[in-house]
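Sequence and predicted structure are below.
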Amino acid sequence: MDSNAGVNGEEAASWDELYNIDLVPSELFLKFRKQLQGFTLGVNFEFYNAPINDFQTKLVLKPLSDERRWKFIYEPIRQDVRILSKKIPITKFLNLQVGIGHSFFLKATGWKWKLNTCFGNDGFSRLRNKTSVGLCDGVDFRFGWKADYVLPEITGALGTGEPLFNMESGRLQASLDRVEAIFTHTDD
């Protein structure tokens, strides 16, 4: 039997195929924020690298309080206006967000809803998260990342025709999807 053969004579995957971490982000955001009289006014420059190169500009207005319930977004290039609710927790890991918008280009008004979680796919094989790092007052970096994984598994049997000991090494596909630089100006 071939020493590189896996279960059922299949070719065993290389470590590069089993464990892959991609540190090249597909999205780069520059966000400029100004805090005025209880509101945050922002300008976002969003650069997308995959699957196609794209660029978006957004103007954002939202209440400054921690209890903010909405945010207003205007996209001048696409001529879209939206009001989005904040993410409403349904359970510990499940959130609902609702929005209404109007496209001046399409002359259409509609609403959307999004149910999301930090888990993806079948519930536990994907983690998605954002990690924030404050560099100094008014300068923050936020990293959006995800990890698709299959946990390692060790099995065995005796008297069933199956191997006495079998190990599946698991898989990990991790990527850094988004990098945001957030510059906030406050009047202190």
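That came in fine, so what should we check first?

going forward, measure contacts between C-alpha atoms and count neighbours the same way
Noted.

Give the helix, strand or coil label for residue 32.
Here residue 32 is strand, with the state taken from DSSP: H, G, I helix; E, B strand; the rest coil.

For the most far-flung residue of the chain relative to its centre, which three-state class applies?
Going by C-alpha atoms, centre = their mean, the residue of the chain most distant from its centre is residue 159, 46.7 Å out. What three-state DSSP gives for residue 159 is coil.

gap between it and residue 56?
Shown here: residue 159 relative to residue 56, a distance of 62 Å by C-alpha to C-alpha, to the nearest Å.

Ok, residue 137 next?
The spacing between residue 137 and residue 56, counted by C-alpha to C-alpha, is 27 Å.

Please identify which of the two sits among more neighbours.
A count of neighbours by other C-alpha atoms under 10 Å puts residue 56 above the other of residue 137 and residue 56, at 14 against 10.

ok, structure two:
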Amino acid sequence: MEEEGQVVIRSSTGEEPITQYKVCKLNVVPKEIFVKFRKEVEGYRVGVNLEFHTAPYKEDLARLVIKPLAPNQRWKFTYDPWHREVRLLSKKIPITKFLNFQVGVGHRFQLLATGWKWKLNTYFGGDGISSVRNKTSVRFIPGVNFRFGWKADYVLPEVIGDLGTGEPLFNMNCGQLQASLDKVEAIFSN
């Protein structure tokens, strides 16, 4: 049953009709909200991050972050008092224009466990679905910035056809777009 005002594209292959809700889906409720307080102290940036996670884990965190301001220093130190965990992380190191590498070592005092992690990530995805992840910064007033982390997963539209093969002369895949606002950060610095 079609609703009034609903866009329906019928497939010539007998598949289920494609609605506008399957073609484009937008989610503007952020999964993470950060409030960051930063202060520069003798060549270091000292910050307190308050993190509020809405999905899938409803968990709130606080972190102390220390990192050098020198551009050739590629590390940061974090302390999470609620989980009693310390970490020393490298900054994201660009390997190519779209590929980053990050490595870190950490210790969780409650579990008496030490371990390391590494991450290789990119702004673009694969598996037939392309993905773009980005952060957009907006300066509100001097000392107050907002940063929005967003993601768009998409499949590009495709028009195909056949002649003399028994297949439809014209067939169209409308593509898909799923966009979401994943993170909102309010950054207060002086």
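Everything's here; your move. Keep in mind the model is a prediction, meaning the values are calculated, not measured.

picking that back up, now which residue in structure 2 aligns to the residue farthest from the centre of structure 1?
Applying TM-score structural alignment, one finds that residue 159 of structure 1 aligns to residue 164 in structure 2.

Contact partners for its match?
With contact set as C-alpha atoms under 8 Å, 6 or more residues apart in numbering, residue 164 of structure 2 has no partners.

got the buried residues for the longest strand anywhere in structure 2?
The residue-count maximum for a strand in structure 2 (DSSP state E) belongs to strand 176-189. Residues of strand 176-189 of structure 2 classed as buried by neighbour count (16 or more other C-alpha atoms under 10 Å): 176-189.

quick one: contacts for the aligned partner of residue 15 of structure 2 in structure 1?
With TM-score structural alignment as the criterion, the equivalent of residue 15 of structure 2 in structure 1 is residue 10. Listed by C-alpha under 8 Å, 6+ apart, the contact set of residue 10 of structure 1 is empty.

if I look at residue 10 of structure 1, how far off is residue 149 of structure 1?
Taking C-alpha to C-alpha, one finds residue 10 of structure 1 at 21 Å from residue 149 of structure 1.

what does residue 111 of structure 1 give?
Applying C-alpha to C-alpha to residue 111 of structure 1 and residue 149 of structure 1 gives a distance of 34 Å.

Counting neighbours, go ahead and name the busier of these two.
Higher neighbour count among residue 111 of structure 1 and residue 149: residue 149, with 17 against 12, using other C-alpha under 10 Å.

Could you pull out the helices in structure 2 for me?
Along structure 2, the segments classed as helices by DSSP state H run 20-23.

what's near enough to touch the residue lying closest to residue 52 of structure 2 once chain neighbours are set aside?
For residue 52 of structure 2, ignoring the flanking residues on the chain, the nearest one in space by C-alpha to C-alpha, 6 or more residues apart in numbering is residue 60 at 4.6 Å. Residues near residue 60 of structure 2 by C-alpha under 8 Å, 6+ apart: 50-53.

Now check structure 1 for the residue matching residue 60 of structure 2.
Match for residue 60 of structure 2 (TM-score structural alignment): residue 55.

Test my guess that residue 167 of structure 1 contacts residue 152.
Yes - using C-alpha atoms under 8 Å, residue 167 of structure 1 makes contact with residue 152 at a distance of 7.5 Å.

Which one's more surrounded, these two?
Neighbour count, other C-alpha under 10 Å: between residue 167 of structure 1 and residue 152, residue 167 has more, with 13 against 10.

list the contacts for residue 143 of structure 1?
Per C-alpha under 8 Å, 6+ apart, neighbours of residue 143 of structure 1: 130-132, 176-180.

Buried residues, stretch 119-139 of structure 1. List them.
Going by 16+ other C-alpha under 10 Å, stretch 119-139 of structure 1 has these buried residues: 119, 126-128.
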